[in-house]
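# Sequence first, predicted model second:
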Amino acid sequence: MPVRKKPEIVTFPTADGAAVSAAAYVADRETEKQLKDLLPKWGYETAHIGRGTLREVIRDYSEKTMPTVLIVDISRVSLPLSDLQALADICPPRVNVVVLGTEDNVGLYRDLMEIGVTDYLVKPVPSDLLFRAVARASGRLTARKTEPRVGKSVAVYGVRGGVGATTTVLNTGWLLANHHNRHVMLVDLNLTSGTLALEMGLEPTSGLSDLLTDPDRIDPVFVDRATLAAEDKVKLLASETDFAAAAPYEADAVAQLMQHLRSRYHFIIQDVDRAAPETAMTVLQNADVRVLVMDPTLASVRDAARIVKLLKSETGEKKILLVLNRSRSRAGGDVPIEKISRFVDHPVDIIIPFEKKRLALASLNAEPVVREKIPVTDAFLKLAAELIGRKGTSSRSGWLFGLRGG
C-alpha cells in the first residue's frame, strides 16, 4: 500500500509580505485540534479556530472584516444550503469558503459548488487533502475551474447637472453596506469638481487621479493607499486635482480599476463625470448596471431618452435603472411620469420624493439622509434592492435605523 506523502510545512507570504488570514468554525474537538495544529504551521494567521455553527460565523463577521480563508462545518446544520447562502450574502468576493461535513454526497457537492463554495471535504479529513483545499482557497494553488466570484460594477450618471447623482451614489451605497451587509466601494470619477468626499466628510487625495492617469500603477498596495475609509464596509476613491493640472483619463483605465476592485467588493458604485461625454458613455456601457438619474424637466427627459437609446443599441442585456428625482417642488413645467416613460422608452424604476430641507441638512452634516425614517429612504431602499436583485420596496419595519450612532 503506497504511503501518503505528507504536505510540505512552509509559510507563504503574499506579494506585499503579509500572511494570509484564516478562521475555522467546526463541530467537533478532533477537527478543532487538527486545525489548531496545522494552520499555523502552514503559514496562516489564524483569526479564530474553535467550535461553532454557520450562524455564529454570520454573527461574528456581520460587522468586521473577514479573513481570506473561512473553514466552516455543516455536519450538525439542519439546513446547510440556506445558512451557507446567508453567509455568502455577507462574504466579499475575495473570501473563499471551505466546507467540512459528514455526507459523501455528489448532489450536495454540486449544490455547494453552485453557491460559490471553494471546496467540500468529508470528515475525518486527511491532512494532505485539507492542505490542498486551504491552499486553493488562499490562492497558493491553482483553483479548480469554476466561475470566480466577482462584485458588481454600477455606473450612476446624472443626465443633467444637479439632478442628484452623487446623492444617489452615497445613500444607495450606505444602504447596501448597512442594511444588506455588503462591502461597497464608491468611486468619484470627477477628479476636479466631484463632491462625494465632501458629502462624506472625507479629505480626498491624489490617489485616484494617479491610478486613472497612470493605470500601470493599479495594484493592491497602491489602491489600498489611495482608498479612504468611511466605515468598515464603505470605502471611497476620490481626488480633488487642480483645474490647471488636471490630466484626462481613458475609459480603459476605469475598466482596469473596476476589474481590480471586483475581487474585493460586492458593489463598486461609480459617480460618472459628465464633463467628458465620450469617456462617460463608455464607462456606462462597461458597467454591469447603469443608473440614470434625472429630474422631470423637458431637457432632462430629452437627454435621458438619448442615453437610453445608446445603451439599448448594445448587444447583451445589461440592466438600466431610471431614477426620477423630484429635486424641487412640483412645478407646472414638469413632465408627467407616464409621458417620461413613453418618451424615454423605459419605465421609471425609482421615484425619489421631494426632500429639499432634509437632504440639505444631511449634506451639511456629511451623513447619508437615509439614516432617518422618511419617504426618501424607502426610495433608496428600493434602488438598493434592485441592485441586489430583489424586487419591490424593502420595508423599514424591524430595521435598526440610526445604526452606528445615527
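Received, thanks. Just so we're clear, the structure is a prediction, and the values are computed from it rather than from any experiment.
# use CA for all of it now, contacts and neighbours both
OK.
# all helices for the stretch 151-300 of the chain, in order.
165-178, 196-200, 207-213, 220-226, 251-262, 277-286, 298-312 (DSSP state H, counting those that start in this stretch).
# quick one: the third one to chain centroid distance?
The gap between where helix 207-213 is centred and where its chain is centred comes out at 21 Å by Cα atoms, centre = their mean, to the nearest Å.
# hmm, who's touching that helix?
Here helix 207-213 makes contact (Cα atoms under 8 Å, 6 or more residues apart in numbering) with 191, 217-218, 222-223, 225-227, 237-239, 241, 247-250, 253-254, 257.
# at 6 Å instead, please
Arg217, Ile218, Ala226, Leu237, Ala238, Ser239, Tyr249, Ala253 (Cα atoms under 6 Å, 6 or more residues apart in numbering).
# most surrounded residue in those residues?
Ala238 (29 neighbours; other Cα atoms under 10 Å).
# contacting residues for it?
Ala238 makes contact with Asp188, Pro204, Leu208, according to Cα under 6 Å, 6+ apart.
# The second one - how many residues pack around it?
Applying other Cα under 10 Å, we find 22 other residues in the vicinity of Pro204.
# if I look at the nearest residue to it once chain neighbours are set aside, how far off is Ala135?
Of all residues not flanking Pro204 in the chain, Ser239 sits nearest, at 4.9 Å (Cα to Cα, 6 or more residues apart in numbering). To Ala135, Ser239 is 37 Å away according to Cα to Cα, to the nearest Å.
# same deal with Leu186?
Distance from Leu186 to Ala135, by Cα to Cα: 31 Å.
# Please compare the first structure with the one that follows:
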Amino acid sequence: MNSSVSEQIAPVPRISLQAFCETPEVAQTVRDAITDRRMERAHVKVHMGGAAAAIEAYRTAATPNVIFLETAASRDDLIIYLETLAEFCDAGTKVVIAGRTNDILLYRELMARGVSEYFVAPFSVLDFVRTISHLYTGSGAGPVGKVIACTGAKGGAGASTLAHNIAWSVARDLEIQTVLVDLDLGFGTAGLDFNQDPPQGIAEALFAPDRVDANLIDRLLSRCSDKLSLLASPATLDRTYDFPETAFDAIIDILRVSTPCIILDLPHLWTGWARRVLLGADEIVLVAAPDLANLRNTKSLLDTMRAARQNDGKPKLVLNNIGVPKRPEIAINDFAKAVDLEPTATIAFEPKLFGTAANNGQMIAEVEPTSKVNETIAELARIVTGRTEVRKAKRNLLDPFISRLGLSKAS
C-alpha cells in the first residue's frame, strides 16, 4: 500500500509484541508491518498456531506488552480461548484480535472482556500499524503532532530558507501552532533568519539526554510569534556534534505530544541520526537545483526513501533557483523524468528578494507579500499540512522568467 498522502500515525513506543497467526497471509502482513518506520522501536515476534499456540506459550513464559491473535474460531470457542489465556496474562498486557466475523455484538463482548482491539482479517500493513499505535495514543491522548522534514539534495539548494518560510506560513497563514527545529548544529541559520539570538537551544537537550522532558524543551524554545517557536541550533564550533542514531528521538517525541506541526530543518549530511530523523518524518520536502549533481543526489535520496517508506506518500520535490542567468540547467521535465517524480513546486531565481530577506532577518512574506515566491511557499505550507490537494497545473517553462520580470500571465 502506498498512499498518495502520507497518513499521520504516531510511532509505536518501545514495546514487546508477539503475534500468533493462523494463515501465512496474515503472518506476512505482520512481518511487513515490522519494517514500517513507525514500528521500528517495537520488538516483534511472529508465530503460527493462533490462539491455541499462544495459550501453550504463556503457560510457562511471561506475556509481552501486546499479544496479537488471528483466529477463525466461532464466538463460543473464541471466548473459551480468551478465558484460558486470561489465566496466564500478566497485568497490563494488551490483547488484539483479528477475526473473520464483522459483528458489532461480538466486538462489544470482546471489549467488555478486556480485549484492547478487534478488527477483521484480511487487513493491510497500515491497518495493523494504526491499530497498534492507537493502543498507546488513541484513548484520552492529545493530538499527534505532524513532523515535516526539509532537506536539500545538495548544499546550497535552499532547503533551510524554504523550511523557515514554510514554518512561518504554517503558523501565520494557517494559524497552526508550529515549532521549527534547526538541526544544523554547527552552521544553522534559523536564528539569523528570524532575527533571534537565544542563549540556549537544542544542544542543551542533546548534551544532557537524561534531563530531557517537556519542561526542558519548553524552556529552550524561542518565541518568534504567537504561533511559531524556534528550537535553535548553537551555530558555534566550540565542540563537535557527533551523536548516536537515536539522539533526537526523545526531543521529537515530546514535541509531537505538545505541538501540532513540527518542521525540521535538516543539514545536508548523511549520518545515522540524520538518516533516522529524515526517514521517520511524516512528510519530507526535498529541495534541489536543476543541475547534474542535484539530480544524482535527488535520485539517490528518493531511492532510499522509497525503499524505507513503502507505506508512505511520495516526498514533495521542490526545484529551486530556476532561471539563473547564463547558467545551463536541466529542463524541469527532464529532471522529473530522471527521478520519476513530478515537482510539487518550482521556485524562480530571485536573488534580490531572497538576499533582502536573509540580510534583514525577515521572511519572504514580510519583504514582498504579493510575490509569486510567497504564493508558492503558502501553497507548499497547505500541502505539507494536508490542507489542500496538490494542484497539477500546466507548467510553462517561461514562468520563472516571467516572475523575475514582474509580469503576469494575463499581461
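Done, it's in. Being a predicted model, the structure only gives us computed values, none of them experimental.
# Overlay them and tell me the TM-score.
The TM-score (TM-score structural alignment, normalised by the length of the first structure) is 0.59; 252 aligned residues with a Cα RMSD of 2.1 Å.
# how about the residue nearest to Pro204 of the first structure, what's its match in the second structure?
Applying TM-score structural alignment, one finds that Ser239 of the first structure aligns to Ser233 in the second structure.
# Am I right that that match is in contact with Val181?
No - contact criterion Cα atoms under 6 Å: Ser233 of the second structure and Val181 do not qualify, at 7.9 Å.
# about what we covered before: out of Leu186 and Ala135 of the first structure, which sits in the busier spot?
Leu186 (25 against 17).
# doesn't Phe267 make contact with that one?
No - the pair Leu186 of the first structure and Phe267 fails to qualify as a contact (Cα under 6 Å) at a distance of 8.3 Å.
# circling back: what's the most buried one of the helices of the stretch 151-300 of the first structure?
helix 165-178 (a mean of 24; mean count of other Cα atoms under 10 Å).
# Find me the equivalent region of that one in the second structure.
Helix 165-178 of the first structure maps onto residues 159-172 of the second structure, going by TM-score structural alignment.
# so how much does the matching stretch differ from the first structure once superposed?
Its aligned residues in the first structure lie a mean 0.9 Å from stretch 159-172 of the second structure after superposition (mean Cα distance after the TM-score superposition for the first structure).
# What lies in contact with stretch 188-197 of the first structure?
Ala238, Ser239, Glu240, Thr241, Asp271, Val272, Asp273.
# Just tell me what the fifth one corresponds to in the second structure.
This points to Asp271 of the first structure. Under TM-score structural alignment, Asp271 of the first structure pairs with Asp265 in the second structure.
# Check Ala299 of the first structure too.
Looks like Ala299 of the first structure aligns to Ala293 there (TM-score structural alignment).
# So its match versus Gly142 of the second structure, what's the distance?
43 Å.
# With Gly280 of the second structure instead?
Counting by Cα to Cα, the gap from Gly280 of the second structure to Gly142 of the second structure is 20 Å.
# Also Met111 of the second structure?
For Met111 of the second structure, the distance to Gly142 of the second structure equals 22 Å [Cα to Cα].
# go on, Asp182 of the second structure?
From Asp182 of the second structure to Gly142 of the second structure the distance is 25 Å (Cα to Cα).
# Neighbour count for the two, which is higher?
Asp182 (27 against 13).
# Just to be sure, Asp333 of the first structure is in a strand?
That one is not Asp; residue 333 of the first structure is Gly. No - read with DSSP: H, G, I helix; E, B strand; the rest coil, Gly333 of the first structure is coil and lies in no strand.
# Counterpart of it over in the second structure?
In the second structure, Gly333 of the first structure lands on Pro328 (TM-score structural alignment).
# ok, for that match, nearest residue in space, not its chain neighbours?
In space, Pro328 of the second structure is closest to Asp291, 7.9 Å off (Cα to Cα, 6+ apart).
# repeat for Asp295 of the first structure
Closest residue to Asp295 of the first structure apart from its sequence neighbours, by Cα to Cα, 6+ apart: Asn325 at 5.1 Å.
# residues in contact with that neighbour?
For Asn325 of the first structure, the contact set (Cα under 6 Å, 6+ apart) comprises Met294, Asp295, Ile351, Ile352.
# The first one and Leu324 touch, don't they?
Yes - shown here, Met294 of the first structure and Leu324 form a contact pair, counting by Cα under 6 Å, at 5.2 Å.
# So between those two, which is more surrounded?
Between Met294 of the first structure and Leu324, counted using other Cα under 10 Å, Met294 has the larger neighbour count: 28 against 23.
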